[in-house]
Structures are given as C-alpha cells and as structure tokens.
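Participant: no letters, just coordinates:
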C-alpha cells in the first residue's frame, strides 16, 4: 500500500498535545500514543489497587507516583514494540495504516532508539522498588515481549494481554508487604478477567479488518455472543476481587465498597452497541473511571482493616 504525502499525517498529529510539538517529534509522540493516555491508566490501576489494598504502608504515596511513571513508560514502550512487530499488518488495517512505522514516517532504527529510551525510564522506576518487587517486575518482560505474537496463534490474545496488563498488581503488593500471597493472586486473577472483558470491547472495532488479514481476537471468537462473554468476564472479575477484599477485611463493607464498580461494569455491558465502533471505543475508555472506582474500594478496605 502506498500513501500520498498529504495522507500520511493523521489528523491527531495536527491538534492537541501532539500538534503542539515540533513537527519532527510528532511521529514519535504518536508512536508512543502520547495523545491516548487510556492505556497507561489501565496498566497503572492494578498496581495502585494492590498498594491500596495492602494498606499503603509508609511509602504508599511515593510508590503510587513511581508506579504511575512506570506505567506510562512501559505502556509507551509496549506500543512501540507492538508497532515494530505489527508494522506489516498495520499497513493492511484501515484504523492502523497511518501509524508512524506502518506509513514510514518513523524509521525502524528510530523506533528502536525510542524503545531503548523508554526502557531506561522503566529501569529508573525499577530501582526504586524493594528487591522482591524488582524481581517480579523484571519477570514481566518475557510475557510483554510475547504479546504482539499472540494474535497470530490464538483466538484469545486478550487473555495474554490480561496477564501482562494486570502484572503491576504482583509488583505493588510485595512493594508494601514484602511477600506474595493468596490475596494479591486473587486480585491479579480478577484483573485478568477485567482486561479480557474490556479488551474484547476494544476488539469489536476491528472485527471486519481482523478477519480479512487473519488476525485473531476474542471478539471474533465470541461472535454474536460478545455481550454475554464480556458480562461473564466482568462477573468473574468481581468474584475474584470480592474474595481478595474479603481476605483483608471479612465483613459486609467489602460488598458495599465493590458495589460502584459492579454497577459501572454492568452499565458498560447493558449500554454496549457491539456493531458501533465509536460506542465500543467509548465503553472501553470508560474503564479508566472503573479503575478509579476499584482503587477507592481497595483503599477503603485496605486502610480500615
């Protein structure tokens, strides 16, 4: 596929945060999805939940800030890595054909240099963590690197994304408590189910293009049962989270604290228009607020136990 010069630069680089940057930097900012912070928020929340549920500890607020920087850097690095791996596929999909690597606005060498710089920021964050949390964070690199290939070999790449995007929970808890136990594993399992649910919503946007180019997704696997599948994953997530919170404080406060999150996820499912790409994107993005609701639940339970 070839591009006319006037077609190569997407509208998103002509306005907003990216549009305010020098022209030479805009393709790199797009490569990092600098104008789409939703991914960084979704990567951040499980770690913040774990720190809050663990009771914050003496470094709680500092940890939350470091985890926020780490989530931004590693999500940005993940986007660059994903585009390096998928640059040929991206040229064949309407929604992604103007991405900087796919359109040739960023060279492969430039993408690798940006990836190295972002990983350096991640290393700085890593060095702020206690030893066990450092080891757990380092262990995430292998599944992160493997993720872009999952859509080529399984109908459920969203499950692998769940493993990756929920990993911060396994970092946040030992950063406060110094150990990994059943409570954080339950929190992590719930986060995985949540990710599968919301990323299935996201994948609804690309069902036709994915089918044409041979990319697999849970949205394609579920077909007409997508809404029921998403509801099921959200229900599983709530069950795991209730169990995690109950282990910290075994009383009815747990269910009350989780109620806003349950209502929000239920609203997503009920209002979802599976054949409307704009609506699917809006429902997906609303999970940033869902993450905040879950954080407040963990904070209430963790700091009053």
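Facilitator: Done, it's in. In this text, all values refer to a predicted model and were calculated from it rather than measured experimentally. Numbering: from 1, shown residues only.
Participant: from here on, just use CA atoms for contacts and neighbour counts.
Facilitator: Noted.
Participant: what about the closest residue to residue 164 other than its chain neighbours, which helix or strand?
Facilitator: Excluding the flanking residues, the one nearest residue 164 by C-alpha to C-alpha, 6 or more residues apart in numbering is residue 144, at 6.0 Å. Assigned by DSSP states H and E, residue 144 belongs to helix 141-153.
Participant: residues contacting that helix, please?
Facilitator: Helix 141-153 is contacted by residues 78, 81-82, 85-86, 156-157, 160-161, 163-164, 214-217 when judged by C-alpha atoms under 8 Å, 6 or more residues apart in numbering.
Participant: filter those residues down to the buried ones, ChimeraX style.
Facilitator: To isolate the buried members of the contacts of helix 141-153 in ChimeraX, using 16 or more other C-alpha atoms under 10 Å:
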select :78,81,82,85,86,156,157,160,161,163,164,215,216,217
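Participant: for the helix holding residue 144, buried residues please.
Facilitator: In helix 141-153, counting by 16+ other C-alpha under 10 Å, buried: 144, 147, 148, 150, 151.
Participant: could you do stretch 35-52 as well?
Facilitator: Result for stretch 35-52 [16+ other C-alpha under 10 Å]: buried residues 35, 38-52.
Participant: what of stretch 223-231?
Facilitator: Neighbour-count burial for stretch 223-231 flags 226, 227, 229, 230, 231 (criterion: 16+ other C-alpha under 10 Å).
Participant: distance of the second one relative to residue 75?
Facilitator: Looking back up the chat, that one is residue 227. 27 Å (C-alpha to C-alpha, to the nearest Å).
Participant: host element of the residue nearest to residue 281 when sequence neighbours are not counted?
Facilitator: Spatially, and ignoring its direct neighbours in sequence, residue 281 is nearest to residue 202 (6.0 Å; C-alpha to C-alpha, 6+ apart). Counting by DSSP H and E, the element that carries residue 202 is helix 182-203.
Participant: and that helix, what's buried?
Facilitator: Under 16+ other C-alpha under 10 Å, the buried positions of helix 182-203 are 183-203.
Participant: cool, stretch 93-103 as well?
Facilitator: In stretch 93-103, counting by 16+ other C-alpha under 10 Å, buried: 93, 96, 97, 98, 99, 100, 101, 102, 103.
Participant: let's bring in a second one:
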C-alpha cells in the first residue's frame, strides 16, 4: 500500500503516528479508522458528560481515561463491523472504495479477527464498571449490530447512530450514580439530536453517490431544507441539555454554562455551505470542540452540585 493511498479519503489524518506503522499493519489501523480520531472523540464526549454531570469528573477521573480507551477500541470495532457488512456497497462509493476490506487489502477472515481483538479491549473497559452500568452498556450491542442495515431501510440512519453514539451518556452517569433519573435521560436525548445534526452535515459529502447506489440518509431526505433541519436538531439538543441542567440546579447561571456550546452549534449552521463537501467536513469535525464545551459545562455544574 503506497503512503499516499489514504489521501483519497478526504477526512483521513493519515500522516503522523499511523504513517509510522509498519506497512503490513497500516491497513488494520485504517480499517478501525485510527487515522480519523474525530470518531472516537464523538463517541467519548457523551460518556464524559454523564460522568461529569453526575459529579464524578474529579473523584473518578481514571474512569474518564478508561472511557477514552473504550471509545477508541469500540469505535474501531464498530467501523470494522460496519465495513464487513457494507463491503459490497463500499466498492460502489467513491469515498469508501479504497477502504481496506472493500479494496481487498484485508481478507474477511482477518477483519473478523481484528474485530474480536478490539472487542477484547472493550471488555477490559467494561470490567471497570459497576453492575448497573455494565448491564446498560450491554444493551447497546443490539443497536450497534443493527446500525449498518439502517441506511438500507430508513431515511434516518443518523437517528439510529445517535442512539448508539449517545449511549455512553447513560453508561457514564450510571457508573457514578447507579440510580436512573430524568436529567440523565435528557442528556441522552439531547445527545441523540446533536448526533443527528452533525452526522447529517457529514452525510453531505456522499449525497450524489448515496443517491446513485440507493443508500438513504437524512441529508438526502432533508434536501433543500437541510440547514433548517440541522438547526432544529441542534435546538432540540440544547433544549434537552438545558432541561437536565435546570432540574439539577434551577438557576439561570446553570443555563449560562451552555452558552458557549450553543453559540458554537449556531455558528456551524449559520456558516455551513451545503454545496461544499470540504466545508461540511470542517463543520462536522468542529463537533470535537463542541463536545469539549459541553463537557466543561457538565463539569462546572457537576462540581457545583
């Protein structure tokens, strides 16, 4: 595999540590999307929100590190599983045809072995949780298994992805406080809407190819109303988070903590160029920063409580 091969994928960050790996190892790193850290950041942030809002960011700081490791491993496992299911579709889409499994660089058997190894790391993280968090985290496996098929049967696979990527908010909260609560559910619901919004932006890159091969997405479904649709989902996210904050601390200052992330999300929508795939990618990636801003808001409120 030549060193410039992954640059055909616009959202890769191939240079750096991945480029230093032995040539035979690189396809496995690419299959798990280790060249695209944005994915595991977006999976990690909801976990961190749950921990921080439940008041455990300082007292259980090592748990945040475990969740970060789990996010890297399980996001990688999810990508490997997705590529196993989608290997034939990936060959038909310009942005995905060079993926290691679709291009034949990695065999199907090797992909399954790599998937099991990544799941083994996830198991190690799972063992660090209390019983309630363990049981709830296991329930997410059905959602993960079903996700690759959603783009074939619904225009809203982003909603399913939202449930998957946001599940960590429940697990993170329950790892600190094993009691179910409405604020926990509001954080989860808001995170789902946030994921739908940013993944709709991400799907702008593939609209033409998706339409040709019959893949469905919210970007195609919203059409000319995409900007308003994304804005709507972001507002739902902010409303859910504001509701959770208010229930935990019914003061105006609690809502002020959400102002930075609210302004960032509104900036995304107001400056989005839906006809420019590179701009869509930049806006999608900026949600790494949005997740950080939300974590800081949860941290402040969690420690104040």
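Facilitator: Sure thing, it's come through. This is a predicted model, so every value here is computed, not measured.
Participant: quick one on the thing from earlier: with the buried residues of stretch 93-103 of the first structure in mind, which one is nearest to residue 23 of the first structure?
Facilitator: residue 100 (12.8 Å; C-alpha to C-alpha).
Participant: my read: the closest one touches residue 106, true?
Facilitator: Yes: here residue 100 of the first structure lies in contact with residue 106, judged by C-alpha atoms under 8 Å, at a distance of 5.3 Å.
Participant: mutual contacts of these two, please.
Facilitator: Both residue 100 of the first structure and residue 106 are contacted by 27, 28, under the criterion C-alpha under 8 Å, 6+ apart.
Participant: check contacts around the residue lying closest to residue 19 of the first structure once chain neighbours are set aside.
Facilitator: Nearest non-adjacent residue to residue 19 of the first structure, counting by C-alpha to C-alpha, 6+ apart: residue 13, 5.0 Å away. The contact partners of residue 13 of the first structure, by C-alpha under 8 Å, 6+ apart, come to 19, 26, 27, 30.
Participant: so the strand or helix carrying residue 102 of the first structure matches what in the second structure?
Facilitator: Assigned by DSSP H and E, residue 102 of the first structure falls within helix 100-103. Counting by TM-score structural alignment, helix 100-103 of the first structure falls onto residues 100-103 of the second structure.
Participant: post-alignment, the matching stretch versus the first structure, mean distance?
Facilitator: Once fitted to the first structure, stretch 100-103 of the second structure is off its aligned match by 0.3 Å on average (mean C-alpha distance after the TM-score superposition for the first structure).
Participant: go on, stretch 158-169 of the second structure?
Facilitator: Averaged out, stretch 158-169 of the second structure is 0.3 Å away (mean C-alpha distance after the TM-score superposition for the first structure).
Participant: cool, stretch 287-304 of the second structure as well?
Facilitator: Relative to the first structure, stretch 287-304 of the second structure is 0.4 Å off (mean C-alpha distance after the TM-score superposition for the first structure).
Participant: I'd like to know how far residue 229 of the second structure sits from residue 166 of the second structure.
Facilitator: From residue 229 of the second structure to residue 166 of the second structure the distance is 19 Å (C-alpha to C-alpha).
Participant: OK, contacts around residue 56 of the first structure?
Facilitator: With the criterion set at C-alpha under 8 Å, 6+ apart, residue 56 of the first structure makes contact with 176, 302, 303.
Participant: quick one: the helix holding residue 102 of the first structure to chain centroid distance?
Facilitator: Distance, stretch centre to chain centre, for helix 100-103 of the first structure: 22 Å (C-alpha atoms, centre = their mean, to the nearest Å).
Participant: after it comes which helix or strand?
Facilitator: That would be, after helix 100-103 of the first structure and using DSSP H and E, helix 108-126.
Participant: so which other helices or strands are in contact with that following helix?
Facilitator: Helix 108-126 of the first structure is packed against helix 60-90, with contacts defined by 3 or more C-alpha pairs under 8 Å, 6 or more residues apart in numbering; DSSP states H and E.
Participant: the helix it packs on vs helix 141-153, what angle?
Facilitator: 30 degrees (axes from the mean of the first three to the mean of the last three C-alpha atoms, to 10 degrees).
Participant: what's the mean deviation for helix 60-90 of the first structure versus the second structure?
Facilitator: Averaged out, helix 60-90 of the first structure is 0.6 Å away (mean C-alpha distance after the TM-score superposition for the first structure).
Participant: what number of residues lie near residue 208 of the second structure?
Facilitator: A count of neighbours around residue 208 of the second structure, defined by other C-alpha atoms under 10 Å, yields 13.
Participant: which residue in the first structure aligns with it?
Facilitator: Under TM-score structural alignment, residue 208 of the second structure pairs with residue 208 in the first structure.
Participant: next SSE downstream of the helix or strand harbouring its match?
Facilitator: Under the criterion of DSSP H and E, residue 208 of the first structure resides in helix 207-213. Scanning forward in sequence from helix 207-213 of the first structure by DSSP H and E, the next helix or strand is helix 218-222.
Participant: list the buried residues of that following helix.
Facilitator: Neighbour-count burial for helix 218-222 of the first structure [16+ other C-alpha under 10 Å]: 218, 219, 220, 222.
Participant: residue 234 of the first structure against residue 193, yeah?
Facilitator: Yes: with contact defined as C-alpha under 8 Å, residue 234 of the first structure reaches residue 193; the gap is 6.4 Å.
Participant: re the thing from before, out of the buried residues of stretch 35-52 of the first structure, which comes closest to residue 171 of the first structure?
Facilitator: Nearest to residue 171 of the first structure among the buried residues of stretch 35-52 of the first structure: residue 47, at 6.6 Å, using C-alpha to C-alpha.
Participant: which SS class is the closest one?
Facilitator: State at residue 47 of the first structure, reduced to three classes by DSSP: H, G, I helix; E, B strand; the rest coil: helix.
Participant: residue 54 of the first structure versus that one, what's the distance?
Facilitator: 11 Å.
Participant: tell me, what's touching these two both at once?
Facilitator: Joint contacts of residue 47 of the first structure and residue 54 (C-alpha under 8 Å, 6+ apart) are residue 173.
Participant: quick revisit: can you spell out which helices and strands pack onto the helix holding residue 208 of the first structure?
Facilitator: Counting by 3+ C-alpha pairs under 8 Å, 6+ apart, helix 207-213 of the first structure packs on helix 218-222.
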